[in-house]
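A.B. asks: Structure here, sequence nowhere to be found:
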């Protein structure tokens, strides 16, 4: 399998040629595993990613506290990115796979695929995978799962809302103007013209025929400002990973207000707690901010966790609480109306 090449920054132009069958087979998917890999790129080159600085500043100490050995994952992600081994980011097989589903695919990577993955820029990391694929793939998957729990799981409701919102926006563009409007709107770097999607590429250029396979479009929070493509003629699922809309305000904390409507349903203290969880926080943090006893905060969080409004994530000895997708929507709706 070929590597994923970043798009943009000089070089030539890729010309992705669509047939009618390709247009009919073009679809969207979200990939938690891709977000893991793309976020590692951000962590390894944080100075180049001001957009995600607040996330980096929160996550780095949490990873240190978790005493996670990131080498099996980090060693496969080069910075600056020349290419990402295809084994690390298989295309999602469903529109909204869980990380567990994608890791099952990773663990089952055939030896033949490992042997054909290009890795001139990562010879040692790929050599280890090839030498003992069963052991090393399992080790890699376990590392990804541990990294996810600390670095992305507490933020996933917010990230997922961003990605799903992007897909909904693209669907609206398709409804208004068809495939032309959809493909032309994906990113300023992309241009649609008479059945061909053109995009600048630093490493390769020329035509790429989809051959009736269609194109899998994957919005990403951590990919900005680049586009990553997998477009080889022998690729089973040609894939384009592009920056999702709204990334510029992704980490902006919503106004921490407690609306009367939400307080009327949950009680004022619980509504205030949800409003404060703009980022994951511990019981001690929340008690200090709201001037409530830690025991009281714990009781409220336990009740809200049972109701599916918050999740708990352990980092070392500290348990941090975060909103779920349900409470993100509740807070967002009530913030907008106040």
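C.D. replies: That came through, no problem. None of the values given here were measured: they were computed from a predicted structure.

A.B. asks: hey, let's count contacts and neighbours off CA atoms from now on
C.D. replies: Will do.

A.B. asks: Check the gap between residue 159 and residue 216 for me.
C.D. replies: Per CA to CA, to the nearest Å, residue 159 is found 19 Å from residue 216.

A.B. asks: Over to residue 143?
C.D. replies: Separation of residue 143 from residue 216 (CA to CA): 27 Å.

A.B. asks: Please apply the same query to residue 139.
C.D. replies: 28 Å.

A.B. asks: more neighbours, residue 143 and residue 216?
C.D. replies: Between residue 143 and residue 216, residue 216 has the larger neighbour count (other CA atoms under 10 Å), namely 23 against 18.

A.B. asks: show me where the stretch 201-338 of the chain has helices.
C.D. replies: Under the criterion DSSP state H, counting those that start in this stretch, the stretch 201-338 of the chain contains helices at 260-266, 268-276, 283-290, 294-306, 325-337.

A.B. asks: Below is an additional structure, to be compared with the one above:
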């Protein structure tokens, strides 16, 4: 059991945050044991082609048979608005001694898996490169959808605290978490057992890749609880294309629905993931809408983002 002692029971001692890097690394659990993550099977099947271009050998050894991941790959985030570029840059600066000790913590005293052997600097660079490719190929198109669910959970927990207090919020995080007096107790399946005060705050991080609450392996790590986000069962369900009837009568139901979705910029890959259709099908409609002056496009990094034009804003508004 892990015990975090809240210092002074101050609300400022508890914060919520979202970590793209945590989600990226924890998702590797589903690679190793997809049967434990049935709600993600639709997403996993969609990755078959993309995974061929990844460093799967390195990615596969970032978890062990117990689905543990090294602490340095699950840093404590400090905001619900954390960016993956910032987290990867910070990861690349990890001390070599920490890399070695954290990898040993999950793989034991036996020789490390081959991709993790050698200089800690080279191993870390290999890990960062593998995770960057994984993000770009498999995660980035779907991240807006994932992030929206995680941020929705944070909003819900904030309302719980305001309406019912800290104890009720902790009790609702997981059956294995409870607040007793000023101590947050987390019952784990593993034999981890330590206690420490939450000096510097306790961070609560919703995730899509756990069924029970979890904590860092080492008591030296900043206090953090990862817990299952609400609404996961709906994450990969195709979203309906809803649009005003009058607009659908002008441009067709599908294109009207895309215009409604494109209130905020999105790529064709992201839209295809949201709607449960092929990217090719979405691109045909996007090109037609752009040629008709209803969309504008601009390259952003590796993706082309589409957004409504001023004319489309007027049409949708009316």
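C.D. replies: Okay, I see it. Given the structure is predicted, the values throughout are model-derived calculations rather than measurements.

A.B. asks: about what we covered before: tabulate the helices of the stretch 201-338 of the first structure (JSON lines), appending mean neighbour count and distance to residue 117 of the first structure.
C.D. replies: Formatted as JSON lines, these follow (neighbours: other CA atoms under 10 Å; distance: least, CA to CA, whole Å):
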{"stretch": "helix 260-266", "mean neighbour count": "14", "distance to residue 117 of the first structure": "52"}
{"stretch": "helix 268-276", "mean neighbour count": "21", "distance to residue 117 of the first structure": "46"}
{"stretch": "helix 283-290", "mean neighbour count": "16", "distance to residue 117 of the first structure": "46"}
{"stretch": "helix 294-306", "mean neighbour count": "15", "distance to residue 117 of the first structure": "43"}
{"stretch": "helix 325-337", "mean neighbour count": "16", "distance to residue 117 of the first structure": "37"}
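
A.B. asks: Out of those helices, the one nearest residue 72 of the first structure is which?
C.D. replies: When the helices of the stretch 201-338 of the first structure are ranked by proximity to residue 72 of the first structure, the top entry is helix 325-337, at 30.3 Å, counting by CA to CA.

A.B. asks: Taking helix 268-276 as reference, get the angle to the closest one.
C.D. replies: Helix 325-337 of the first structure and helix 268-276 meet at an angle of 90 degrees, taking axes from the mean of the first three to the mean of the last three CA atoms, to 10 degrees as the criterion.

A.B. asks: Would you mind pulling the contact partners of helix 325-337 of the first structure?
C.D. replies: 157-158, 161, 254-255, 257-259, 261-262, 274-275, 308-310 (CA atoms under 8 Å, 6 or more residues apart in numbering).

A.B. asks: circling back to that earlier point, reformat the helices of the stretch 201-338 of the first structure as CSV; add distance to residue 222 of the first structure.
C.D. replies: What follows is the helices of the stretch 201-338 of the first structure, written out as CSV (distance: least, CA to CA, whole Å):
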stretch, distance to residue 222 of the first structure
helix 260-266, 32
helix 268-276, 24
helix 283-290, 27
helix 294-306, 28
helix 325-337, 19
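
A.B. asks: Quick check: which of these is nearest to residue 210 of the first structure?
C.D. replies: Among the helices of the stretch 201-338 of the first structure, the nearest to residue 210 of the first structure by CA to CA is helix 325-337 (35.7 Å).

A.B. asks: and the closest one, how far out from the chain's middle?
C.D. replies: 21 Å (CA atoms, centre = their mean, to the nearest Å).

A.B. asks: ditto for stretch 21-38 of the first structure
C.D. replies: Centroid displacement of stretch 21-38 of the first structure relative to its chain, using CA atoms, centre = their mean, is 11 Å.

A.B. asks: got the buried residues for that stretch?
C.D. replies: By neighbour count on 16 or more other CA atoms under 10 Å, the buried set for stretch 21-38 of the first structure is 22-23, 26, 28-38.

A.B. asks: Could you pull out the strands in the first structure for me?
C.D. replies: Counting by DSSP state E, the first structure has strands at residues 5-7, 12-17, 27-28, 191-193, 196-201, 206-209, 216-220, 227-230, 239-243, 281-282, 310-315, 318-323.

A.B. asks: Since that was my last question, I'll sign off now.
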